[in-house]
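*Asks:* Give me the fold of what follows.
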Amino acid sequence: MTKRKTLTQFLVEQQRLEKAMPAQLRLLIEVVARACKVIGHTVNKGAISGVLGSLDQENVQGEVQKKLDVISNDILLEANEWGGHLAAMASEEMDTLHPIPNRLPKGEYLLVYDPIDGSSNIDVNGIVGTIFSVLKAPPGTEGRDVTEADFLQPGREQVAAGYAIYGPQTVLVLTVGTGVYAFSLDREMGSWVLTSEKLTIPARTDEFAVNMANERHWNEPTRRYIGELMAGTDGPRGRDFNMRWMGSMVGDVHRILTKGGVFLYPADTRPGKENGKLRLMYEGNPIAFLIEQAGGKAFNGTCRILDIEPQELHQRVPIILGSSEEVDRLDEMLKDRVAA
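*Replies:* Model prediction:
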């Protein structure tokens, strides 16, 4: 029997052989991965452990918080505070950054995360996940408190990104800039085991993921693009497309990374949605890093997502990503609108 490679073995090889990371980053990723195992276990217990349902409070996004949002956020905070790898953390569920307490050792990295992506799926046993991004703290932060401005780096500066998806299998998908790798959780052994290497998104696809309920709010090129896909063999594309929508970004992106496809959450005309719904720092940047590492493309309707200069921690961004042929086609349609 071929011995499978664990996450720890993979990270050690990336550190020693690929020279892709220093030891401190390797240890940080292992801590995040352990926290994701705990979150996955909590998700799996569901109603048994009383984690379903909502709280009588909203997060900084103005969204009603689920119990699991807060529990998962606390799990990641507690796991990463004491390790000595971080200078600070920021979460979609917190108003501002979370500094490492002065009584604890500090490191040179910043962790940004969405503790539970797809919260609306929790109570119906749908797909949810955890998304994370790692940045290097700017020079000079060693002798002072970290500020929000230190987090506001374009996505191309990420040194690692990934997500854990809690479905029929619990899977960790990771990049440290050397491709995209997937690790499945072996519950009997309690370890992450490498199950997919160098994931690659095919340039051509016949699948798309979008919330069609918002169609009436999109701009004309986006409506026209989706109309072409919906028209199938009778339309200008001359072939049929399948639509998928899981209600969680990690679910739809995981399908794209394994089978190809294009994912859209565009801006629309509703108040507060002019810049889209998804967050740049917690969702857009880490997922765009993964998509590009797998050979796909990710843009916001005007530029590459990883080139956006963030203005605030909770900034929203339109997102179109996945198979390059489809991303390029919509890009051209949007450029034609601007040129006109």
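*Asks:* contacts and neighbour counts: CA atoms only from here.
*Replies:* OK.
*Asks:* List of residues touching the top helix by length along the chain?
*Replies:* Of all segments of type helix in the chain, defined using DSSP state H, the longest is helix 23-45. If you take C-alpha atoms under 8 Å, 6 or more residues apart in numbering as the criterion, helix 23-45 is touched by 7-8, 11-12, 15, 49, 51, 68, 72, 75-76, 79-80, 83, 85-86, 107, 109, 130, 164, 166, 170, 172, 185.
*Asks:* Stretch 117-132 now?
*Replies:* So stretch 117-132 is in contact with 36, 52-53, 66, 68-69, 111-116, 161-167, 246-251, 282-283, 286, going by C-alpha under 8 Å, 6+ apart.
*Asks:* Stretch 174-182 now?
*Replies:* Here stretch 174-182 makes contact (C-alpha under 8 Å, 6+ apart) with 20-21, 159-163, 171-173, 194-200, 289-290, 293-294.
*Asks:* just the buried members of those?
*Replies:* 20-21, 159-163, 171-173, 194, 199-200, 289-290, 293-294 (16 or more other C-alpha atoms under 10 Å).
*Asks:* Looking at those, which are in strands?
*Replies:* Using DSSP state E, the subset of those located in strands is 160-163, 171-173, 194.
*Asks:* TSV for these, including distance to residue 265?
*Replies:* Converted to TSV, these look like this (distance: C-alpha to C-alpha, whole Å):
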residue	distance to residue 265
160	23
161	20
162	19
163	18
171	24
172	23
173	21
194	30
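*Asks:* Show me what counts as buried in the helix or strand harbouring residue 228.
*Replies:* For residue 228, the host element (DSSP states H and E) is helix 220-231. Buried residues in helix 220-231, counted by 16+ other C-alpha under 10 Å: 221-222, 226, 228-230.
*Asks:* and it, how far from the chain's centre?
*Replies:* With C-alpha atoms, centre = their mean, to the nearest Å as the basis, helix 220-231 stands 26 Å off its chain's centre.
*Asks:* on that earlier part again, what are the buried residues along the longest helix of the chain?
*Replies:* Applying a neighbour-count criterion of 16+ other C-alpha under 10 Å, one finds 24-37, 39-40, 42-44 buried in helix 23-45.
*Asks:* Another for comparison:
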Amino acid sequence: MNTKTAQELALPVGVTLDRFIMHSQSAFPYATGELSQLLRDIALAGKIINREINRAGLVDIAGGNGTENVQGENQQKLDIVANIRFIRALKNGGEVCAILSEEDEDIIHTGNNHGKYVVAMDPPDGSSNIDVNVSIGTIFSIYRRITPINEPATMADFLQGGRKQVAAGYILYGSSTMLVYSTGDGVNGFTFDHSLGEFILSHKNICSPVRGSIYSVNEGHYNSYPDFVKTYITKCKAMNFSARYIGSLVGDFHRNLLKGGIYLYPSTKKDPKGKLRLLYECYPLAFIAEKSGGKATDGFGSILDIIPDSFHQRSPVYIGSAEMVDEVV
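*Replies:* This is a model prediction of the structure:
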């Protein structure tokens, strides 16, 4: 009979998200607890969306809803569900005075004018992939408001620019559900343990490889891409790089963040200003990329240095391993 020590019988579970946030709070620029609670609220909404996705085949939230969002894109049922879930969680949390969502044209006021933060988000990125069981995600960006406390938030609170983000991250709903975020001091990833109902620290201090052998781009639009992008794609093929593109921004970005690679979403003849939204797609992922040692550019300069002029502004993006981003532009 094999006997085991007490330690072997009860191995540590790991560091939970709550405990990690509590221990890291002293490193926050404004360590009074509000940002910590806001991150917990986002994690809670992520758990709820994870539940909805896991039973998507059993309840009627897969497929299109027959409506369009402010972008003129066909809404999936999950777009609506995720948007409601995140708005509700942020309102109930009480730390956010206003929200900007891909699914809504204008600012969503939470009624908590005393809240110190605003959140820009893409509640379900890649939601059309849910029908075929492909990874999708949520992307979020957090700013400390610049308008006076106890007054309604304004456009200025959201148009501060990418460098003013106090935190940003994403939730990936895939073979496992992961929350990856940064408050400016490194990037950490947490995997959801269904048995405990907790996010557990699984990827501490993520450092993106300076280069890799993966390129992610929709080559179906190759003929519409700028010449420098065509040249780079040809170079990738000549070097026998692996083409990996699933059409889910969070999924493609996450893979390249861990393994090394570059994600390209160039401008095209149809979309000369690019397709991805600056405030709640490009900014937060660029923040994660830079804090992990990578880079993000629109082809002319850092994504985070772009000064926005509208809520739903679009931009080309080239993001991933630092040396690969330098080479493409």
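*Asks:* sorry, back to before: average distance between the helix holding residue 228 of structure 1 and structure 2?
*Replies:* Helix 220-231 of structure 1 differs from its equivalent in structure 2 by a mean of 1.0 Å after superposition (mean C-alpha distance after the TM-score superposition for structure 1).
*Asks:* That helix maps to which residues in structure 2?
*Replies:* Mapped onto structure 2 using TM-score structural alignment, helix 220-231 of structure 1 spans residues 227-238.
*Asks:* ok, and what's touching the matching stretch?
*Replies:* Stretch 227-238 of structure 2 is touched from outside by 215, 222, 266, 327-329, with contacts defined as C-alpha under 8 Å, 6+ apart.
*Asks:* try 10 Å
*Replies:* 213-217, 219, 222-225, 239-243, 264-267, 299, 318, 324, 327-329 (C-alpha atoms under 10 Å, 6 or more residues apart in numbering).
*Asks:* Do a quick rundown of the strands in the stretch 101-250 of structure 1.
*Replies:* Assigned by DSSP state E, counting those that start in this stretch, the stretch 101-250 of structure 1 shows strands spanning 109-117, 128-136, 160-166, 170-175, 181-186, 191-196, 207-209, 242-243.
*Asks:* closest one to residue 338 of structure 1 among those strands?
*Replies:* Nearest to residue 338 of structure 1, of all the strands of the stretch 101-250 of structure 1, is strand 207-209, at 24.1 Å by C-alpha to C-alpha.
*Asks:* Which residue comes closest to the equivalent of residue 92 of structure 1 over in structure 2 once chain neighbours are left out?
*Replies:* Alignment note (TM-score structural alignment): residue 92 of structure 1 maps to residue 102 of structure 2. In this structure, residue 102 of structure 2 finds its nearest non-sequential neighbour in residue 122, 5.3 Å apart by C-alpha to C-alpha, 6 or more residues apart in numbering.
*Asks:* Quick one: neighbours of that neighbour, just the number.
*Replies:* As a burial measure, residue 122 of structure 2 scores 24 neighbours (other C-alpha atoms under 10 Å).
*Asks:* Map it across to structure 1 for me.
*Replies:* In structure 1, the residue matched to residue 122 of structure 2 (TM-score structural alignment) is residue 114.
*Asks:* Then residue 294 of structure 2?
*Replies:* So, by TM-score structural alignment, residue 294 of structure 2 is matched to residue 296.
*Asks:* how about that match, what does it touch?
*Replies:* Here residue 296 of structure 1 is in contact with 200-203, 256-257, 260-262, 288-290, 321-327 (C-alpha under 10 Å, 6+ apart).
*Asks:* Now do the residue lying closest to residue 250 of structure 1 once chain neighbours are set aside against residue 212 of structure 1, distance only.
*Replies:* Distances taken as C-alpha to C-alpha, 6+ apart put residue 129 closest to residue 250 of structure 1, at 6.0 Å, once the chain neighbours are dropped. Separation of residue 129 of structure 1 from residue 212 of structure 1 (C-alpha to C-alpha, to the nearest Å): 22 Å.
*Asks:* Those two - which one has more neighbours?
*Replies:* residue 129 (26 against 11).
*Asks:* counterpart of that one in structure 2?
*Replies:* Superposed on structure 2 with TM-score structural alignment, residue 129 of structure 1 falls opposite residue 137.
*Asks:* For structure 2, just list every one of the helices.
*Replies:* With DSSP H as the criterion, structure 2 has helices at 6-9, 17-24, 34-54, 77-93, 155-158, 227-238, 249-259, 283-291, 322-328.
*Asks:* Let me have the ones you listed in JSON lines, adding distance to residue 271 of structure 2 as columns.
*Replies:* Conversion of those to JSON lines gives the following (distance: least, C-alpha to C-alpha, whole Å):
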{"stretch": "helix 6-9", "distance to residue 271 of structure 2": "58"}
{"stretch": "helix 17-24", "distance to residue 271 of structure 2": "39"}
{"stretch": "helix 34-54", "distance to residue 271 of structure 2": "31"}
{"stretch": "helix 77-93", "distance to residue 271 of structure 2": "23"}
{"stretch": "helix 155-158", "distance to residue 271 of structure 2": "24"}
{"stretch": "helix 227-238", "distance to residue 271 of structure 2": "15"}
{"stretch": "helix 249-259", "distance to residue 271 of structure 2": "17"}
{"stretch": "helix 283-291", "distance to residue 271 of structure 2": "19"}
{"stretch": "helix 322-328", "distance to residue 271 of structure 2": "19"}
